[in-house]
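Asks: whatever this is, show me its structure:
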Amino acid sequence: MPEIVAIDTPSLGDRSYLVHDGEVAFVVDPQRDIDRVLSLLEDRGVRLEHVFETHVHNDYVTGGLALARAAGAVYHVNAADQVAFEYTPIEPGDEVAVGSAMRVRAMDTPGHTFTHLAYVLEAPDETPAVFTGGSLLFGSTGRPDLLGPAHTGELVHAQYASAQRLAAELPDETRIYPTHGFGSFCASTPTQGEESTIGREKRINPALTRDERSYVDELLSGLDAYPAYYAHMGPANAAGPDAPDLTPPQRAEADELRRRIEAGEWVVDLRHRTAFAAGHVGGSLNFGLDLNFATYLGWLIPWGTPLTLLGETAEQVAEAQRELVRIGIDRLEAAATGSPREWAGGRPLGSFPTARFGDLAQVRHHRPVVVLDVRRNQEWHTRHIEGAVHIPLHELLERLPEVPDGEVWVHCHSGYRASIAASVLAAAGRQVVAVDDDYDEASSVGLPMAEGRAILS
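Replies: The predicted structure is shown next:
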């Protein structure tokens, strides 16, 4: 019986898969940090023979080429893909034997990209499995707009047809193993559950329960912004990325940190948002490691800006470095570990208050404050605090002059994005309060709510 091992990358909402029969193995859609895969191969005592890519990814840098080279495996990429490296082309309908009993068959499933493939795993007396990449997800499908608006219309119809093809050609008991859909911005709508089958998808997936027009209309109306770094992932993957260099960056002392901040470089504090608010190096920015660190840092940072990390421990810096190489940020200028007082070198620390929505409700009765909502457009349109200013976090750096004068209370849905925004505002010299609270509390404490378009659009 083949064992299918999911290799989670929760910070990017993705899964890679290692499949083996006890002797030989194949891998689908490996992430950049291939040491995780090599460790699994060693632990299970199996030999990697094949690496399969479902598509040229838009949300992370692949480890496929580097893994195949490191393990001496065959690297399968769609024959129609235009890439700059040598690989073994595979086409829809091709079958690859892995070991003595496993067979992998490629299926044409365009929609997320034009050349997207799914891979069906079959073995004697076993339930089939299909690795669907960014095609059929758990209760959803991959988004069709990542190649640009000129292609979205064609791809969304192709995505519907691909889902229908998978459902028509595979048995209901077929297990589904998607790459995207665990919080990834590559999913067109939120996914449902942690496992699924073709039969389950026939009951819950809009691409299989609705007619084509209603599926297309609903999907397109629900699309929102996706991270800016996606624009760099496709070209990086087509060029053939090497294995990442995870050598620790050089250590920076307090004077160097100050010079880098004053030069306009990014110095990023990895600590939790409450610790950052209580005391931090003036001018540093807060992207905590506790949530979608790489997604939001990659989204906001002007691509190519020199980057230095601040962490409490070397392990924290190493974790952040690993996250960053997955999206192609390979070079760190420096890093420092310890405490904010050490990093500041005797200079006064910056700080700002944190609060809850109940505090905001009370304050608005006594004095005027600016309420800044940094959630995405879809979140804003669903419901927002009456009188708030709306600037999505990913637009804040360019739209700072639009933030009205005065004391700014910034919020998101949970506090993570609000802390990033608060650090940006504080670095710009603004008086800021970070609302660290669940957005569902806003209406329960009496804050008036509204629906409609943004005050600042």
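
Asks: only C-alpha atoms for contact and neighbour calcs from this point on.
Replies: Will do.

Asks: and the strands in the stretch 101-250 of the chain?
Replies: 102-108, 117-122, 129-133, 136-137, 140-141, 175-178, 196-197 (DSSP state E, counting those that start in this stretch).

Asks: ditto for the stretch 251-400 of the chain
Replies: Ranges of strands within the stretch 251-400 of the chain are 266-269, 285-286, 307-311, 334-337, 354-355, 370-373, 384-385, 389-390, based on DSSP E, counting those that start in this stretch.

Asks: let's have these in TSV, adding distance to Pro244 and mean neighbour count.
Replies: As requested, the strands of the stretch 251-400 of the chain are exported to TSV (distance: least, Cα to Cα, whole Å; neighbours: other Cα atoms under 10 Å):
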stretch	distance to Pro244	mean neighbour count
strand 266-269	21	24
strand 285-286	25	28
strand 307-311	17	24
strand 334-337	17	22
strand 354-355	38	18
strand 370-373	37	23
strand 384-385	42	22
strand 389-390	38	23
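
Asks: Leu300 - how many residues pack around it?
Replies: Residues near Leu300, counting by other Cα atoms under 10 Å, number 19.

Asks: contacting residues for it?
Replies: By Cα atoms under 8 Å, 6 or more residues apart in numbering, the contact set of Leu300 is Ala228, His394, Leu397.

Asks: still on that earlier bit, looking at the strands of the stretch 251-400 of the chain, which is closest to Gly298?
Replies: strand 307-311 (11.1 Å; Cα to Cα).

Asks: that closest one - contacts with which helices or strands?
Replies: strand 266-269, helix 314-325, strand 334-337 (3 or more Cα pairs under 8 Å, 6 or more residues apart in numbering; DSSP states H and E).

Asks: I'd like the structure of this one too, to check against the first:
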Amino acid sequence: MFFVETLATEGLGNHSYLAGGRTAAVAVDPPRDFDRVVAAAARRGVRTVLVVETHVHNDYVTGGLELARVTGARYLVPAAADVSYDRVPVADGDVHEVEPGITLRAVATPGHTPHHTSYVLQEDGAPVAAFTGGSLLIGTVGRPDLVEPRLTEQLARAQHASAHRLAELPDEVQVLPTHGFGSFCSSSQAEGGASSTVGREKKSNEALLKGVDDFVADLLSGLDDIPAYYTHMGPANAAGPAPLDLTPPRTADAHEIARRLDAGEWVVDLRNRVAFSEGHVAGAFNFELEGQLATYLAWLIPWGKPVTLLAETPGQIAEAQRELARVGIERPAAAATGGPADWTAGGREPRSFPRADFAALAAFLERGGKPVVLDVRRAAERASGHVAGSVHIPIHQLHRRIAEVPEGTVWVHCAGGMRAAIAASLLDAAGRSVVAIDDGFDSAQAAGLTVTD
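Replies: Here you go, the predicted structure:
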């Protein structure tokens, strides 16, 4: 009897999989911290004999190469992928045995990348699950614009054809994508849970319900900004990532933290936004550990700039280090635990700023207040409605565009509060007076604010 175990990397919106039978297994699109895969295999008492990649990933650093080395598994990578290491090249139709009765069949599904390959898990020759990577996702497909702008339309058309090819599988076959759970590799953020079937996708997936021309037009018109760090992921994966080093970073005292800030390095406070607003090291930035730390820090930080992490406990530092390594931020320059009093050198005082909701903003306006309202959502989010008169600078552009924010106290908001907290910390570090709106945008109109499309 076959099994499939899902390993979620929620901060990046990705799933990896371990699948197999009684004694052996295959790991699909493993994360950089592949120890989770090893632990899952150990719990089940199976040996990992195959490690497979659906494509050269653009959104995270793979653990596949090192997992294959550690376990002795065969490392399967699409034959057309341009990589610098030894692997088993996979072509359309290739079949590899996991154990007697359990096989894996490669299906060429270009679109997310030119070489993208899905894998169909077969039990006694019958397909039971399809690992679709960045091809057929739940309700949508993977983005076609991450490789080369001139190929985008061609790859969008290939996505449509690949989705229809996968739809030829029996209706009961599980659809198990790598992307699409909040990942920016998804062309749209469809809802529908963590798993699906071919039959369900036939009834709901936009690629299977539209003709190719309408599908391509809608797909291309809906593409949003790409995280800046994606530029570095493909080359790192093609070259072959180095072994992961999760040993603790050096400990920084308050004077070293001050020196690093004065040198223009990034000091990142991982505490929740409430604690940060109430007191923090002047100049530090707030990226909550509970939020999408890896995605947003890697997107905003100038690539290669040293980062020092601040948290309440060593465990939180270790968790953050693991998350950041998944996107190629290999080693924090330093770290410190405790609180603002421990991190602030003599002669310097912790800073703070207020938090509010949209009702408080509406009340302030009614009293004649003249705030600068800053919307840091993405353009696609703002298009569905925004506070009248608000300034729009997406969070991933704010660090280099702070000079464009008008003078005055800045009331900053996003869709739910996390990105507003990051933005508030950026503005506060730049010496601006700021109020972080920690509220859902759905509350804006209910609070009496004028929301326009």
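
Asks: where does the TM-score land?
Replies: Once superposed, chain against chain, the TM-score is 0.98 (TM-score structural alignment, normalised by the length of structure 2); 450 aligned residues with a Cα RMSD of 1.0 Å.

Asks: now do the buried residues in stretch 17-29 of structure 1.
Replies: Buried residues in stretch 17-29 of structure 1, counted by 16 or more other Cα atoms under 10 Å: Tyr17, Leu18, Val19, His20, Asp21, Val24, Ala25, Phe26, Val27, Val28, Asp29.

Asks: looking at those residues, spot the one nearest Leu121 of structure 1.
Replies: Nearest to Leu121 of structure 1 among these, counting by Cα to Cα, is Val19 at 9.4 Å.

Asks: give me the element the closest one is part of.
Replies: Element membership for Val19 of structure 1 (DSSP states H and E) is strand 14-20.

Asks: average offset of that strand relative to structure 2?
Replies: The superposed strand 14-20 of structure 1 is, by mean Cα distance after the TM-score superposition for structure 1, a mean 0.8 Å from where its aligned residues fall in structure 2.

Asks: how much does the following helix or strand past that strand stray from structure 2?
Replies: Where DSSP H and E defines the elements, the next helix or strand beyond strand 14-20 of structure 1 is strand 24-28. With mean Cα distance after the TM-score superposition for structure 1, strand 24-28 of structure 1 departs from structure 2 by a mean of 0.7 Å once superposed.

Asks: now for Phe126 of structure 1, how many residues are close by?
Replies: Careful, residue 126 of structure 1 is Glu and not Phe. Neighbours around Glu126 of structure 1, by other Cα under 10 Å: 12.

Asks: what packs against the helix of greatest length in structure 1?
Replies: In structure 1, assigned by DSSP state H, the helix with the most residues is helix 149-169. Packing contacts for helix 149-169 of structure 1, counted by 3+ Cα pairs under 8 Å, 6+ apart, involve helix 198-204, helix 206-209, helix 212-222.

Asks: now distance to Ala336 of structure 1 too, for these, in TSV please.
Replies: Shown next, in TSV, are those (distance: least, Cα to Cα, whole Å):
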stretch	distance to Ala336 of structure 1
helix 198-204	48
helix 206-209	48
helix 212-222	41
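
Asks: out of the ones you listed, which one sits most buried?
Replies: For those, the largest average neighbour count (mean count of other Cα atoms under 10 Å) is found in helix 206-209, namely a mean of 21.

Asks: who touches that helix?
Replies: So helix 206-209 of structure 1 is contacted by Gly139, Ser140, Thr141, Tyr160, Ala163, Gln164, Ala167, Glu201, Lys202, Arg203, Tyr215 (Cα under 8 Å, 6+ apart).

Asks: skipping adjacent residues, who's closest to the fourth one in space?
Replies: Distances taken as Cα to Cα, 6 or more residues apart in numbering place Ala207 nearest to Tyr160 of structure 1, at 5.6 Å, with adjacent residues excluded.

Asks: wait, Ala25 of structure 2 touches Val46, no?
Replies: Yes. Between Ala25 of structure 2 and Val46 there is a contact under Cα atoms under 8 Å: 6.3 Å.

Asks: aligned to Asp112 of structure 1, what sits in structure 2?
Replies: I think there's a mix-up here, since residue 112 of structure 1 is His and not Asp. In structure 2, His112 of structure 1 lines up with His112, judged by TM-score structural alignment.

Asks: tell me who's in contact with that match.
Replies: Taking Cα under 8 Å, 6+ apart, one finds Gly134, Ser135, Gly142, Arg143, Pro144, Asp145, Leu146, Leu155, Ala156, Gln159 in contact with His112 of structure 2.

Asks: who wins for most neighbours among these?
Replies: Highest neighbour count within those, by other Cα under 10 Å: Ser135, with 33 neighbours.

Asks: what residue in structure 1 is paired with it?
Replies: When structure 1 is aligned by TM-score structural alignment, Ser135 of structure 2 is paired with Ser135.
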